[in-house]
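# Got a predicted model here, sequence first, then my questions.
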Amino acid sequence: MMSKRRIRVLVVDDSLVMRQLISDVLSSAPDMEVVGTAPDGRSGLRLAEELQPDVITLDIQMPGMDGLSVLDALVSRRPVAVIMVSSLTQAGAAITLDALERGAVDYVTKPSSAAAAGKSFGVELVRKVRFAAACDVARIIRLRRQRLQATAIVPSAAKLPAAKDDSDCPQLRDACVAIGISTGGPPALTALFRDLKPPMPPIFVVQHMPPQFTKPFAWRLNSVSALTVKEAESGEVVRPNHAYVAPGGYHMAVSGRPPAVRIRVCDGEPVSGHKPSVDVMMNSVAEVYRKRVLGVIMTGMGRDGANGCRAIRRAGGYVLGQDEATSDVYGMNKVAFVEGNVDRQFSLPDGARLIMQYVEEHFLARTAGVR
C-alpha cells in the first residue's frame, strides 16, 4: 500500500534564522517536507515555478521584491496556497491584511527570535500549512479578489479613522449585534462593514487575531464603514452606531445593564482554544442584553462561538450563520448550525441587508423583541 504523499512546502524569507526555524518545524511534521528555501522574492518566484510546491510560506518584508509583490506574481501564475509570515508590528499587521485581501490563504506571526519561538509557533504553523494544503485555493483567491474589488480599497497601510456621524439612537441602547469570526475573517468583515449603515445598535466583534493586529484591522474597517469601528477599551460605555473589535490576546465581555453597558477587556486562559474567544463575548452579551441580541457566526476553523450561539438563543435572541458557499472555511459556523444554534443561514453579500432588516423589525419597531 502506497503511503500518502507529503505536503510539499517552499519557504521564502530573507532571514537565515527564520528560514531554518520554519524548515525545522515543518520537517518535523511526518506529513510535510520542505522542498526548497529562498532568501528573496525573485529566487522564491523561480523556485515556485520550478518546484510547484503545495504551500509557500512567504515573508512580508524583504529587500528588493517585497512579499506583496511576490504574492501578486504567484497568484497571477496559478492558484497556490500562500501563508504570510508577518512581523508582530502594526505595520506588519496592515500589510498582512492587504495580503489576505489579495489572495493569501492565512498568516502566522514571527517570533522575536528562534529562542522565543516556543511550541505554540510550531503548532500554529503546522496546523495552518495543513489547512492551506487541503483547501480549495482557487475558490478562496476568487472570493478574496471579488471582495477586494467590491470594497474598492487601495492596498496600503490602514488609514486612521475618519470622522463619523455619532448621533445617538436611544432606542438601540438596550440591544446589540455580536459577531464571531476567524479564518477568512478580515476580507469577509470588510465586505460586511462596507454595507452596514446606521442606525445600528452597538456591535461587538471577535476576530481571532494576535496583539498588534486588531487596532490596524479596526482602522481598516472604520475606513470603509459608515459606522464608527474601533478596538475595544476596557471600561468604555458602548454606544449605538459603534462597533468594538476585541483586542488581540485578550477576552472581551460586557458588564452593567442597558443603557449603561461597559466593555470589560480581561486576560485569562484561552476559551474554546482562543483568546479572544467568541464564546466569552457571546455568553456575556446574552446575559446582559437577553433577547435583544442578534448573533452572527461566520467563517473560521474550529468550534469557537457554537456555545455562545446557543447561549444567545436560550436567552431569546436570534442567530444568523454564514453559509458554506461564501465561507472561506465552513467550520465554526457549520458546528453552530449542525448543533441547532443557528436560526437562519445567509450568503455574505446578503449579510448586511439581513442584519439591518432584523434591527429595523425587532430592535426599532414598537413590537421589538417579538419574532
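The structure has been received and is ready for your questions.

# Only C-alpha atoms from now on, for both contacts and neighbour counts.
OK.

# Quick one: residues in contact with the longest helix along the chain.
Longest helix in the chain, counting residues (DSSP state H): helix 118-134. Residues from elsewhere that reach helix 118-134 (Cα atoms under 8 Å, 6 or more residues apart in numbering): 7, 25-26, 29, 54-55, 81-83, 105-106, 108, 111.

# repeat that for 7 Å
Here helix 118-134 makes contact (Cα atoms under 7 Å, 6 or more residues apart in numbering) with 7, 25-26, 54-55, 81, 105, 108.

# which among the residues you listed gets closest to N283?
Checking the contacts of helix 118-134 against N283 by Cα to Cα gives V108 as the nearest, at 28.2 Å.

# The closest one contacts V85, correct?
Yes: with contact defined as Cα atoms under 7 Å, V108 and V85 form a contacting pair (5.1 Å).

# So between those two, which is more surrounded?
When neighbours are counted by other Cα atoms under 10 Å, V108 and V85 differ, and V85 comes out ahead with 26 against 22.

# and the more buried one, what element?
Assigned by DSSP states H and E, V85 belongs to strand 81-86.

# Same question for Q146, what's its three-state structure.
Counting by DSSP: H, G, I helix; E, B strand; the rest coil, the backbone at Q146 sits in helix.

# That one: neighbouring residues, count only.
15.

# residues touching it, list them.
By Cα under 7 Å, 6+ apart, no residues touch Q146.

# Okay, one more to line up with it:
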Amino acid sequence: MKGACIVRKTGVLIIDDSAAVRSILTRELSAYEEITVTGAAGSPYAARDAVEHTDFDVVILDIDMPRLDGLAFIGYLAERRPVPVIVMSSFVTPGNRSAVQALEKGAVYAVHKPGGPFSVEEFVGELYREIREAAMVSVQRLYDAARRLESSGLNETGRIKRSPVSSRLQPDGACDGRLTVVGVTTGGVAAFEELFTQFAEGRQPVAAVIRLPEYVTAQLAERLDGMCGLHVKEAEDGEKPAAGTVYIAPGGRCMTVAAAGSERRLRIARGMGQSGEAHPVDELFTSAAETYGKGCTAILVGT
C-alpha cells in the first residue's frame, strides 16, 4: 500500500534450558511489533546449529546452563557470529560474578531472571527495552575490547603497569575544582575497565555512569578497585568527590553533581533522571558541566 511504513523487525534467538521460559519469552516478545523470535534452543550446545543457519540480530542467553556454558558460548559467538548478547541469570546478586564475567566477554547487558512467582509483564518489558538498545550497539567494538582485556592479562593478574591516558587528565595541584566524568551507554564493560587501568594514581576525582543492573555495579567497582591505581567504589548520595577516587553510579540509579554551599556533592536518585526522559549519562555530564565549568573533563565510551 502506498505510503505504508515498513517496520524493521529485530530477530531474536533465545537460549535457555527451561522449556517454560523459552515458551513464555517466545510468546510475549513476539507480541511486540518490532521483534520476531527466529529461534529458541535449550542449551548453547544445541544453539550452535541456529548460529549457523538462523537469521537473528540479538541473542538472549541464560549463562547458568550445563554442557557448553553461557560464558564459553559468548566467546563462540564472538568468533562465529558477533551479535549483541543479553545475558540472563538467576544469580545476578551480590557475591556472584557470572554477570560481570559475561559483560567482560562482550555481552551488552545482564538481566536478573526471577525465580518463583514473578511479573511476566515487567520481566519481558525489561528484556524488550534492552533488545531495542542492544540492536543499535556496534558489537564488534565490545568483542575487540574484550579480546584486548583478556590478552593484557588483567582478567587473571589484576594490577599492571599503566600509561597515563592523557596529559590533560593528570593532577596539577588541588583537585577541588576539577572532575572527570565518564559515561557508557550500553555494553562496553571491557572498554570501561581498560580505560581505568590507564588512569594515573592520585588524579582528580572521577564520576562514572554505566548502564548496568543493580548489584552488578558494586561487583564492577570492587573488581576495578583491584585493577587500577585509583580507589573505586559505588557512589553514595551526598558524598564529596575526593581526589584519587572513582565513583560509579549504582545500577538503575541516576547520578548528578550539585553545589552544596562552597562544596560539591554527588546526588543519587532512582530512575532515568530529573527530567524523566534524559539518559543518566546526559544527566551526569550536564550537571558536572554546570557545577565544575571548565574544570570538568568528559569521556564518552562509545559502543
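Alright, I've got the coordinates. Not measured: the values here are computed from a predicted model.

# re earlier: after the strand holding V85 of structure 1 comes which helix or strand?
Next helix or strand after strand 81-86 of structure 1 toward the C-terminus (DSSP H and E): helix 90-101.

# From H112 of structure 2, how far off is A243 of structure 2?
According to Cα to Cα, to the nearest Å, A243 of structure 2 and H112 of structure 2 sit 34 Å apart.

# got it, and G273 of structure 2?
22 Å.

# what's the span of stretch 72-86 of structure 1, first residue to last?
End-to-end span of stretch 72-86 of structure 1 (Cα to Cα): 16 Å.

# Give me the contacts around that stretch.
Applying Cα under 7 Å, 6+ apart, the contact partners of stretch 72-86 of structure 1 are 45, 54-60, 92, 96, 104-110, 132-133, 137-138.

# Filter those down to the buried ones, ChimeraX style.
Buried subset of the contacts of stretch 72-86 of structure 1, written as a ChimeraX selection, criterion 16 or more other Cα atoms under 10 Å:
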select :45,54,55,56,57,58,59,60,92,96,104,105,106,107,108,109,110,132,133,137
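
# Could you pick out which of the contacts of stretch 72-86 of structure 1 are located in strands?
Residues of the contacts of stretch 72-86 of structure 1 located in strands (DSSP state E): 55-59, 106-109.

# Same list (those) but as TSV, adding distance to P247 of structure 1.
As requested, those are exported to TSV (distance: Cα to Cα, whole Å):
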residue	distance to P247 of structure 1
V55	30
I56	29
T57	26
L58	26
D59	24
D106	19
Y107	18
V108	17
T109	16
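
# Max pairwise distance over those residues: which two?
The distance between the two most remote of those (Cα to Cα) is 16.7 Å, for V55 and T109.

# Can you show me the helices along structure 2?
Along structure 2, counting by DSSP H, helices occupy 19-30, 44-53, 70-80, 98-104, 120-134, 139-152, 154-157, 189-196, 216-225, 280-292.

# just these: most buried one?
Of these, the one with the most neighbours on average (mean count of other Cα atoms under 10 Å) is helix 98-104, at a mean of 24.

# so that one matches what in structure 1?
Aligned using TM-score structural alignment, helix 98-104 of structure 2 spans residues 95-101 in structure 1.

# Contacts for the matching stretch, please.
Here stretch 95-101 of structure 1 makes contact (Cα under 7 Å, 6+ apart) with 68, 84, 86, 106, 144-145, 148, 155-157, 186-187.
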